[in-house]
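Chemist: fold the following and give me the result.
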Amino acid sequence: MTPKQKHNLQIIVRFTAFWTLFGSLYGIVEYGILGDSNIYPSTNNVYGGKSQIVYVVFGAALLGIIVGCMEVFIFKNLFVKKPFAFKVFFKSAFYSFLIFLFLVVLGAVFTSHRLNKPIIDAAVIQSQMRFVSNFAFTSIFIYIGFAFFLSFFIFEMSKSMGIMVVYNFIMGKYHKPSIEERVFMFMDMKSSTTIAEQLGHVKYYELLNKYYADMSDAILNTQGEIYQYVGDEIIISWPKSVGIKNNNCLNCFFEIKDNINLKSNEYFNAFSLVPQFKAGLHCGPVTTGEIGQLKKEIVFTGDVLNTTSRIQMLCNEYNAQLLISQQLLDLLKPNDTYNVQTIGEIQLRGRDRKINISKVTK
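Modeler: Coordinates of the predicted model:
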């Protein structure tokens, strides 16, 4: 299974887990209120007691799988350019309508099973009509609508901030600063100032939006994490073990390059240019922790970030698209796919010690 497939599976699993939890809570609360009663007092419909919890949990889990699959395979790119609020409210309303149909059908199947009669039997239909027209159904519908809203709010927030950022905030992983080894890649668009002047602010924003979107698959496939967007620069990071595994950090750069080149006609037709970029790679220890009071953010601090930035700035000087520190190169196992050209010891601006760097091509 590729990292991208794992990512899609994780989305489906998260929706399934969320709805299984909500279904379980609803089933338990309902049983706590009705106990061993055989009917719903408000509708006189049949109530199944403990067995009802199984039906509710199974139905909720199935719903989570369906919603997760629809988000991955149908709605993934459909609302990319829509505002956050629109996506949350529209999806909540859309799925709430679907759940209305789902509840009616599921209720009919359950009632048919309990009454041991066909689903089109008059007694089953009347039971469903009583259920739908009763406030009990309205209250369930409100509960489910809220669950949809909450699930999509969390889902869209995780996409905006990054799922690992949201997870780390919730789990409090970086509530106290910690030191970890990470790999960083600073990637910068070439001639961005000139391009911005040629295209204008709005068109340049559209270029950046597409440019970053077209990097997504490569970053996913190499298990990278987007740390920051800084104008036309993107900072990608990996835990050290992940970044060096299978040359992930190297593969990421060249996979991005291949993806942009494959879409060169799209860029030229839309912007009359194909973006070119350069990058620097380095690794080392960083201090990671939450910072800020009015707005919290997980930040990395350490010399490795400054060094990586300085390495990237040397790309033009050495006519290189990708420069890498010897410290990181020693941890990698570049195969015949890559050509490594040693540049030697370089004095970086703002550093006392020199650093060995190499130029990497494919």
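Chemist: all contacts plus neighbour counts: C-alpha atoms, from now on.
Modeler: Will do.
Chemist: didn't Ile12 look like it was pressed against Leu62?
Modeler: No: the pair formed by Ile12 and Leu62 falls short of the contact definition of CA atoms under 8 Å, at 10.8 Å.
Chemist: can you list the buried residues in the helix or strand Met129 falls within?
Modeler: Under the criterion of DSSP states H and E, Met129 resides in helix 122-133. By 16 or more other CA atoms under 10 Å, the buried positions in helix 122-133 come out as Val124, Ile125, Ser127, Gln128, Arg130, Phe131, Val132.
Chemist: biggest strand in this structure by residues?
Modeler: Secondary structure of the chain per DSSP state E: the longest strand is strand 277-291.
Chemist: which ones are touching Leu250?
Modeler: By CA atoms under 8 Å, 6 or more residues apart in numbering, the contact list for Leu250 is empty.
Chemist: correction: the previous question concerned Gly145.
Modeler: Counting by CA under 8 Å, 6+ apart, Gly145 has contacts Ser92, Ala93, Ser96.
Chemist: any of those buried? List them.
Modeler: For the contacts of Gly145, a burial check counting by 16+ other CA under 10 Å picks out Ser92, Ser96.
Chemist: show me which of the contacts of Gly145 is closest to Ile219.
Modeler: Nearest to Ile219 among those is Ser92, at 29.3 Å by CA to CA.
Chemist: any chance of the buried residues of helix 122-133 in CSV, with distance to Asn251 too?
Modeler: What follows is the buried residues of helix 122-133, written out as CSV (distance: CA to CA, whole Å):
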residue, distance to Asn251
Val124, 60
Ile125, 60
Ser127, 60
Gln128, 57
Arg130, 60
Phe131, 57
Val132, 55
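Chemist: any idea which helix or strand comes after the helix holding Met129?
Modeler: Note on helix 122-133: by DSSP H and E, the next helix or strand toward the C-terminus is helix 135-161.
Chemist: the inter-axis angle of the host helix or strand of Phe97 versus helix 122-133?
Modeler: Using DSSP H and E, Phe97 falls within helix 84-115. If you take axes from the mean of the first three to the mean of the last three CA atoms, to 10 degrees, helix 84-115 sits at 150 degrees to helix 122-133.
Chemist: which parts of helix 84-115 are buried?
Modeler: Here helix 84-115 shows 87-88, 91-92, 95-96, 99-100, 103-104, 106-112 as buried, counting by 16+ other CA under 10 Å.
Chemist: distance between stretch 129-141 and the chain's centre?
Modeler: 36 Å (CA atoms, centre = their mean, to the nearest Å).
Chemist: and this one, so I can compare the two:
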Amino acid sequence: MLKLKKSTKDQIKSFLTINAFWIIFIYLWNFLQMDPEIEIPEELKDPFKERMDGLNLLLGGVLMGTIFSLLNMRINKKQEQLRKQSYGRIILFYSIVHLILTVICVFIIGILSQYIMIGEINKEDILEIRSFVRSANFFKILIYTYLISSGIILMQIFNQKFGPGVLIDLLLGKYRQPKEVKMIFLFMDLKSSTTYAEKLGHKKYSQLIQDCFTDLTLAVNEFNANIYQYIGDEVVLIWPYEEGVRNAKCVKVFYRFKEYLEKRSDHYLSSYGFVPQFKAGLNGGTLMAAEVGVIKRSIAYHGDVINTASRIQGLCNSFEKEFLASKLIISDLSVYNTFNYSYIDNLNLKGKKEKVSIYSINKTHS
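Modeler: Prediction:
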């Protein structure tokens, strides 16, 4: 059986979802244009024309969905360049592209439907389509499709803002009442951050953090992680427990992030004079999840698990290790035989009564 990469699966899923939305909204447009007061006698109805109208709608939905899916994929590949542009310029650019693509779609749909119906295309057909593009009806279609595509992109932005699936949970009120969940937390922090901040200055240092977290996004997408929060030069990644442990995703994501940083070493050396390195602390277990806030809502996690993960990450400098984890995680990860795990010590962590066994994770092979 052909095994697809996660990125490919995500692209296919996004492609099919966007196409489905477009088909639904194109049929909805047709429904809204119907005049219920006009009744056509049965003997005057043209079954073939009715089938063609349905075919035109399907063609329109698939074509618009396909074109805008490809545009969406292109936008996703240019995230780093777009991040440097103002929202105003992005909106203006997208509006112009939308107008051009909609005109192209109308021409293609008109030509294909005419060819399917009578088997040929003549000059009059082309002129009729051109005339339609200049009409008030086309302007209505343009506004309608613009609202649809903008809505789809807005949903994707919200999804990126809150993390995959979080927006749906907020809308459904899933965590309105605190719920017990089992999660994995990975804290990652820039090494020697104070030294670098003093050396670079606050503006250059901020640009460094932006670059690092842009590269991190690639690894996050690859290993199904969610970004829980950014705290200065620190980032917290989370997974449902079983998902994060499976195939050691919660460990692999750290080393893939390192690889992305190393691949762009020329950029970091020329821009900042060094290649950034991160340290990490990993822990997992059962804690509470709840929707918090009124003006700004989010899903927050409360419990000892997250505090312990933070404390473990804070020990990296003391033991001169880049990646530390608790015994609980190591026990579940060891079955994958992907990394070497070295016992460090059984320690009293700040704020904890019971000692925690700490292990160092060392990369061997992926």
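Chemist: just give the TM-score of the two.
Modeler: The TM-score (TM-score structural alignment, normalised by the length of structure 1) is 0.89; 352 aligned residues with a CA RMSD of 2.4 Å.
Chemist: doesn't Val274 make contact with Tyr268 of structure 1?
Modeler: Actually, residue 268 of structure 1 is Phe. It isn't Tyr. Yes: with contact defined as CA under 8 Å, Phe268 of structure 1 counts as touching Val274 (5.8 Å).
Chemist: for Asn248 of structure 1, what are its contacts?
Modeler: Thr222, Gln223, Val242.
Chemist: rerun that using 7 Å as the cut-off
Modeler: Thr222 (CA atoms under 7 Å, 6 or more residues apart in numbering).
Chemist: and it, what element?
Modeler: helix 248-262.
Chemist: list the residues that contact Gly110 of structure 2.
Modeler: Per CA under 7 Å, 6+ apart, neighbours of Gly110 of structure 2: Ile129.
Chemist: corresponding residue for it in structure 1?
Modeler: Applying TM-score structural alignment, one finds that Gly110 of structure 2 aligns to Gly107 in structure 1.
Chemist: now do its match against Gly243 of structure 1, distance only.
Modeler: Distance, Gly107 of structure 1 to Gly243 of structure 1, using CA to CA, to the nearest Å: 50 Å.
Chemist: likewise for Lys4 of structure 1?
Modeler: 16 Å.
Chemist: got it, and Met185 of structure 1?
Modeler: 10 Å.
Chemist: what do you get for Leu281 of structure 1?
Modeler: Using CA to CA, Leu281 of structure 1 is found at 10 Å from Gly243 of structure 1.
Chemist: those two: which has the busier surroundings?
Modeler: Neighbours were counted for Leu281 of structure 1 and for Gly243 using other CA atoms under 10 Å; Leu281 has more, 30 against 25.
Chemist: for that one, give me its contacts.
Modeler: Per CA under 7 Å, 6+ apart, neighbours of Leu281 of structure 1: Phe184, Met185, Phe186, Thr308, Leu323, Ile324, Ser325.
Chemist: so which of these comes closest to Lys81 of structure 1?
Modeler: Closest approach to Lys81 of structure 1 among these (CA to CA): Phe186, at 26.0 Å.
Chemist: which bit of structure 2 covers the helix or strand where the closest one lies?
Modeler: Assigned by DSSP H and E, Phe186 of structure 1 belongs to strand 178-189. Residues 179-190 of structure 2 are matched to strand 178-189 of structure 1 when aligned by TM-score structural alignment.
Chemist: got the buried residues for the matching stretch?
Modeler: In stretch 179-190 of structure 2, counting by 16+ other CA under 10 Å, buried: Met183, Ile184, Phe185, Leu186, Phe187, Met188, Asp189, Leu190.
Chemist: distance of the third one from Asp125 of structure 2?
Modeler: Phe185 of structure 2 sits 61 Å away from Asp125 of structure 2 when distances are taken as CA to CA.
Chemist: okay, which residue is most central for structure 1?
Modeler: Compute the mean C-alpha point of structure 1, and by CA atoms, centre = their mean the closest residue is Lys159, 4.3 Å away.
Chemist: now do the helices in the stretch 251-362 of structure 1.
Modeler: For the stretch 251-362 of structure 1, the helices defined by DSSP state H, counting those that start in this stretch occupy 264-271, 303-313, 326-329.
Chemist: so which elements touch the second one?
Modeler: Meaning helix 303-313 of structure 1. Secondary-structure packing of helix 303-313 of structure 1 (3 or more CA pairs under 7 Å, 6 or more residues apart in numbering; DSSP states H and E): strand 178-189, strand 277-291.
Chemist: try it again at 10 Å.
Modeler: Applying 3 or more CA pairs under 10 Å, 6 or more residues apart in numbering; DSSP states H and E, one finds that helix 303-313 of structure 1 makes contact with strand 178-189, strand 233-239, strand 277-291, strand 322-325, strand 355-361.
Chemist: contact partners of that helix?
Modeler: Contacts with helix 303-313 of structure 1, where a contact means CA atoms under 10 Å, 6 or more residues apart in numbering, come from 181-188, 235, 278-287, 320-325, 346-351, 355, 357-358.
Chemist: which PyMOL command selects the buried ones in these?
Modeler: Burial among these is assessed by 16+ other CA under 10 Å; the matching PyMOL selection reads:
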select buried, resi 182+183+184+185+186+187+188+235+278+279+280+281+282+283+284+285+286+287+320+321+322+323+324+325+348+355+357+358
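Chemist: related to what we said a few turns ago, what touches both of Leu281 and Gly243 of structure 1?
Modeler: Each of Val183, Phe184, Ser237, Cys249, Leu250, Leu328 lies in contact with both Leu281 of structure 1 and Gly243 under the rule CA under 10 Å, 6+ apart.
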